[in-house]
Structures are given as structure tokens and as C-alpha cells.
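Participant: Provided below are the primary sequence and the corresponding predicted coordinates.
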Amino acid sequence: MSLPLAGKIAIVTGGSKGIGAAIVRELASQGAKVIINFSSDAAPAEELASSIGASNALAVKADAGNIKGIENLVKQAVDKWGKIDILVANAGIMPMRDLERTTEEDFDRVMAVNVKGPYFLVQKSTPHMPPQSHIILLSTTLCAASTVLPPYLLYLTSKGAIEQMTRVLAKDLGRKGIAVNAVAPGPTATELFLKGKPEAVIKGIAGANPHGRLGTPEDIAGVVGLLCRDESGWVNGQVLRVNGGMA
């Protein structure tokens, strides 16, 4: 019996660490060939590609918030494997900035990576995506949380844009047989999330979840893997909050 994603070609931005790396491993385990995008640190990306195998994975350096970088990323995928079936726009940054402390530079960089990048990645990729392809954007459960601390303002501004992008792109690209959905993780035990947080704060966040723990990158990756299968083609324009029931 063939694997569910056999013959599929995937791009995962921010694919060398954390949730991105878990998504890469999940898609590869289901049979997909994967382009692993990274922005600066080549070693983890090359190591991940090597563990999957040169015939099934390729690490590509590109700034996911820059159009020329995006065009290069798409070109390398198409040059190597001829098409793109799965697009996971996972790359993102999360500086903690409330209104008072946000600079124009902060705003421009967050919007470039978190909004402009996914927007133009979809634009440049879709000409190479056949019917029954899947696009997965990344939001956050905090977009639906009833209490949010002010320093999340800039980050959540960008993720609110992602959720609206998901809704409208689904209408546009659905006509071409391409499904567009977003996955919105809750607190997940990644290096980015854990950095700078005292142990007591981490335990408090974990204890507030019905399961009594943080999510893992694999929890998120498993859902992405399901949404990339042909059986999920009728799921379109949805934001799936993957958080263990916390919100």
C-alpha cells in the first residue's frame, strides 16, 4: 500500500527547527518530497535533509519575507521536482511589542515575514500547483483568546491578517481545486516559546490546559499532515485551533 502523500512535493518555510521541522518529518513520513526552507542557520536544515535522504529532501536558504527569496525558493522546488502540491507557510517571528514600544522597523519586519511572505509565497507557488493541492498557513490560538497581554499586539496584528487571508484565498483558489486552511497552535514547547520564560510561568501555562501540558511540535505537525491529504480536500477556508482544548 502506498503512503498517503507519495508523489507529492512540499515546501515548508521555516522548516529547520521547532514546529517547521516536525512538519517536515511528518510530511516525509507520509511519502512527500520536501523542500526545507531556512533563513540563516544551515546546519539544522542540512542535518534534517540528510536524515530524510537526498532523493526526498532539499534544504534551501531563502528569506521568507523577501520576494526575491521567495521566487528563488519556488524556482528551486520546481527545477528539482517539477511542481508543488503542498505549501506550508510556517516561517514567522514573534517580537513582544505593545503599542508604545513598537517601532516602524519592528512593524515592517513582522509584516514582511508573517504577512507579506505567505501572501507572495502563495502567489508565486500557485501557478505550479495542480488541482488537489493544499496550502497551510500558520496562525495562533491567541487570535481567539479572551485575554491577551498588550505585548502580543504586533504579533497578533500579523496573525489576524493571516486568518483573513485564509478565508479569502480559499474562495479564490478553491476554483482551481486548491484548498487553503490555517492551523492555529496554542502554547507549544518550542525553543521560540520557551526562551526567556521562568519555569514557574511555563508550568502555569501548562497547568491551564485541560491536558495539563504544553503542546508539542508533533501535535501540530500531525494535524498539518492530515490537512495535506487528498481526503481533506473538502476542508477549505478553515482555521483549525490546535491547542488541547485551552481555547
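Facilitator: Right, received. Where do you want to start?

Participant: all contacts plus neighbour counts: C-alpha atoms, from now on.
Facilitator: Noted.

Participant: which stretches in the chain count as helices?
Facilitator: Along the chain, the stretches classed as helices by DSSP state H are 18-29, 42-52, 67-81, 104-111, 117-125, 153-174, 191-194, 199-207, 217-227.

Participant: neighbours around P198, how many?
Facilitator: 9 (other C-alpha atoms under 10 Å).

Participant: against N114, how distant is it?
Facilitator: 27 Å (C-alpha to C-alpha, to the nearest Å).

Participant: which one of the helices of the chain is the most hemmed in?
Facilitator: helix 18-29 (a mean of 24; mean count of other C-alpha atoms under 10 Å).

Participant: who are the packing partners of that one?
Facilitator: With contacts taken as 3 or more C-alpha pairs under 8 Å, 6 or more residues apart in numbering; DSSP states H and E, helix 18-29 sits against strand 9-12, strand 33-38, helix 42-52, helix 217-227.

Participant: would you turn the helices of the chain into TSV with distance to L142?
Facilitator: Shown next, in TSV, are these (distance: least, C-alpha to C-alpha, whole Å):
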stretch	distance to L142
helix 18-29	17
helix 42-52	28
helix 67-81	27
helix 104-111	17
helix 117-125	19
helix 153-174	7
helix 191-194	13
helix 199-207	13
helix 217-227	15
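
Participant: tell me which of the ones you listed sits nearest to L138.
Facilitator: Closest of the helices of the chain to L138 is helix 153-174, at 7.4 Å (criterion: C-alpha to C-alpha).

Participant: off-centre distance for that closest one?
Facilitator: Relative to the chain's own centre, helix 153-174 is displaced by 13 Å; criterion: C-alpha atoms, centre = their mean, to the nearest Å.

Participant: can you list contacts of it?
Facilitator: Contacts with helix 153-174, where a contact means C-alpha atoms under 8 Å, 6 or more residues apart in numbering, come from 93-99, 102, 107, 110-111, 114-115, 119, 137-140, 142-143, 178-182, 236-239.

Participant: quick one: work out the angle between that helix and helix 117-125.
Facilitator: When axes from the mean of the first three to the mean of the last three C-alpha atoms, to 10 degrees is applied, the directions of helix 153-174 and helix 117-125 differ by 20 degrees.

Participant: for comparison:
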Amino acid sequence: MSSKETVPQHPTDRPRVAIVTGGSRGIGRETVRRLAADGYAVVTVYAGHREPAEAAAKDITAAGGRAIAVQADIADEQQVAAVFDTAESEYGGIDVVVNAAGRMHLAPLVELDLAELDAMHRTNIRGTFVVAQQAARRLRGGGALITFSTSIVGLAAPAYGAYSASKGAVEALTLILARELRGRDITVNTVAPGPTATDLFLDGKDEETIARAAAQPPLERLGTPADIAEVVAFLASPAGHWVNGQCLRANGGII
């Protein structure tokens, strides 16, 4: 590196602030816990599960951290804007946005209820765009936007067509938005978990199906929310800031 070249310096004299959607359960809740452990003030966004979201915030504050829980439909631009307003008024700015909220419905294409398709696309596509739009407008320099896809986009398993299509749209956005934010010192990345032991994944599956999924990775187990939260924490941190415009398949080596 020449004497004229510089490495971006991220402010260290101010608290870092994160917004996490889908923060009441599963990967989102574990991400809230992990970022709080790293010293972030966290705004936990929930749609309908108020009690676990508020419990997560109370656990953090009881341990000496800073967290609040806010209700919002991530596909509603006014509600999402209000979440960002709250984060700025409570903590002074926003450094990290993690959009972990999502919806999944499984069915072969020929049997798919189109109302379920619309609901998935509203949350997984429109919701991602709404959150990303606010993040692009409001993240401070040195910040990060982290969205969620799924490794099923590559695995192409039957019955996952509609869900996979909604998450493929998220992947398509990632590098484009990273390039649109040129000059802002903001990264945009997507995490694509494999089979992970969350309610969203386990719901409706019998023990045989779960065992088959656990046997897929060379590591021979399901992922855990903590596995995925560690990836998110890295991407959110200054240490992960050179990773940009990528889709990281956190799946134990399935693909």
C-alpha cells in the first residue's frame, strides 16, 4: 500500500446501532443477542410475536445492554420508516440493518395456493425492498445491510419453488444495491442458510425428513441459529467490511 492510499476509518467513539427485523424468534432473535453481546444498541422488530421480542430486549437491558422492541409490518413503508425514525431518535443513528424476517410455505407448483404465493412475495420480496430502501437512505458510513436468502435456491428441492423464487429475488438485488451505494462506505450482503433448527424450518416436518436434512452437510447436523448469527455478526463488523455484494451460503458444505 502506498503512502497515499488509505483504509476507511470507521468511527469508534460512538455506539454502533443495529435494526434486526424478525428479531423475536429463530435466527433473528439469536442475531439480536449476538449483536448486543458485541456492544450494539439493538432495535428488535417483530410483526406479531410481541412477548418474545420484548423478552429479548429485556434480557439485553438486564445484562447492561441497550435494546428496544418495535412492531412493524416490513412490507409497509410507513411502518418501516417509523422503525428507522425510532432508532435514530433513541440512539442517534443506524449502522447495521439485518432483515431476518421471512415467510415460507411449501407446496408443489401445481397445488400452490396463489394467496400463499402473494403472502410470501409480500414479505420476502416487497419487505426486503422496503427495508433495503430505508437502509440505503439512512445507514451511516461504515455501515452494513444484511438480507436473507436460502441455500434451497441452489438445491432446487421439490415443493420449494415459490419460496425459492422469492429468495432468488433477494439475491438478485444484493450486488446491484452494493454498486448503487458506491462511495457511501456501506456494504450489502445476503446470507443463505441451509437447513437450520428454527421453528420456520422444523414446522410440519416429520423426524425422518429432519434426519435426512441433518445428514446432507458433510458436518452431518442441522445448522443452529447461533451458527448463522456468527456469520451475520462478522458481516456487520468492521472485520467483515471488505466482503460486499455477496451471497454467503452458510450451510455446512451442502453446496
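Facilitator: Yes, it's here. Only a predicted model underlies this, so the values are computations on that prediction, with no experimental measurement involved.

Participant: after superposition, what is the TM-score?
Facilitator: Once superposed, the chains reach a TM-score of 0.93 (TM-score structural alignment, normalised by the length of structure 1), with 242 aligned residues with a C-alpha RMSD of 1.6 Å.

Participant: can I get the helices and strands packed on helix 18-29 of structure 1 in TSV with distance to Q164 of structure 1?
Facilitator: Shown next, in TSV, are the helices and strands packed on helix 18-29 of structure 1 (distance: least, C-alpha to C-alpha, whole Å):
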stretch	distance to Q164 of structure 1
strand 9-12	21
strand 33-38	24
helix 42-52	30
helix 217-227	19
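
Participant: and of those, who's closest to T147 of structure 1?
Facilitator: The nearest among the helices and strands packed on helix 18-29 of structure 1, by C-alpha to C-alpha, is helix 217-227 at 22.6 Å.

Participant: from K8 of structure 1, how far off is the residue nearest the centre of structure 1?
Facilitator: Centroid-nearest residue in structure 1, with C-alpha atoms, centre = their mean: N90, separated by 2.1 Å. Here the criterion is C-alpha to C-alpha. By it, N90 of structure 1 lies 18 Å from K8 of structure 1.

Participant: circling back to that earlier point, out of the helices of structure 1, the one nearest A247 of structure 1 is which?
Facilitator: Of the helices of structure 1, nearest to A247 of structure 1 by C-alpha to C-alpha is helix 199-207, at 12.4 Å.

Participant: so the closest one matches what in structure 2?
Facilitator: Helix 199-207 of structure 1 corresponds to residues 207-215 in structure 2, going by TM-score structural alignment.

Participant: with structure 1 superposed, average distance for the matching stretch?
Facilitator: Following the fit onto structure 1, the mean deviation recorded for stretch 207-215 of structure 2 is 1.3 Å by mean C-alpha distance after the TM-score superposition for structure 1.

Participant: contacts for that stretch, please.
Facilitator: P195, L202, E220, R221, L222.

Participant: try it again with 6 Å
Facilitator: The contact list for stretch 207-215 of structure 2, computed with C-alpha atoms under 6 Å, 6 or more residues apart in numbering, reads E220, R221, L222.

Participant: mind putting the residues you listed into a markdown table with distance to V70 of structure 2?
Facilitator: Formatted as a markdown table, the contacts of stretch 207-215 of structure 2 follow (distance: C-alpha to C-alpha, whole Å):
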| residue | distance to V70 of structure 2 |
| --- | --- |
| E220 | 37 |
| R221 | 34 |
| L222 | 30 |
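
Participant: out of the residues you listed, flag the one nearest to I60 of structure 2.
Facilitator: Each of the contacts of stretch 207-215 of structure 2 was scored against I60 of structure 2 by C-alpha to C-alpha, and L222 proved nearest at 26.9 Å.

Participant: let me know whether the closest one touches T198 as I believe.
Facilitator: No. At 9.7 Å, L222 of structure 2 does not count as touching T198 under the criterion of C-alpha atoms under 6 Å.

Participant: who has more neighbours out of those two?
Facilitator: Between L222 of structure 2 and T198, counted using other C-alpha under 10 Å, L222 has the larger neighbour count: 22 against 15.

Participant: quick one: the more buried one and I152 of structure 2, what's the gap?
Facilitator: Using C-alpha to C-alpha, L222 of structure 2 is found at 14 Å from I152 of structure 2.

Participant: ok, the aligned partner of the residue nearest to the centre of structure 1 in structure 2 - contacts?
Facilitator: Aligning on TM-score structural alignment places N90 of structure 1 opposite A100 in structure 2. By C-alpha under 6 Å, 6+ apart, the contact list for A100 of structure 2 reads T21, G22, G28, F148.

Participant: now do 7 Å
Facilitator: By C-alpha atoms under 7 Å, 6 or more residues apart in numbering, the contact list for A100 of structure 2 reads V20, T21, G22, G28, T147, F148.

Participant: check A57 of structure 1 too.
Facilitator: Counting by C-alpha under 7 Å, 6+ apart, the residues that A57 of structure 1 touches are K33, V34, I35, A49.

Participant: reformat those residues as JSON lines; add distance to V60 of structure 1.
Facilitator: JSON lines is the format used below for these (distance: C-alpha to C-alpha, whole Å):
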{"residue": "K33", "distance to V60 of structure 1": "13"}
{"residue": "V34", "distance to V60 of structure 1": "10"}
{"residue": "I35", "distance to V60 of structure 1": "7"}
{"residue": "A49", "distance to V60 of structure 1": "10"}
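
Participant: tell me which of these you also see in structure 2.
Facilitator: Of the contacts of A57 of structure 1, the ones still in contact in structure 2 (both residues aligned by TM-score structural alignment, their matches' C-alpha atoms under 7 Å) are K33, V34, I35, A49.

Participant: number of nearby residues for T196 of structure 2?
Facilitator: 24.
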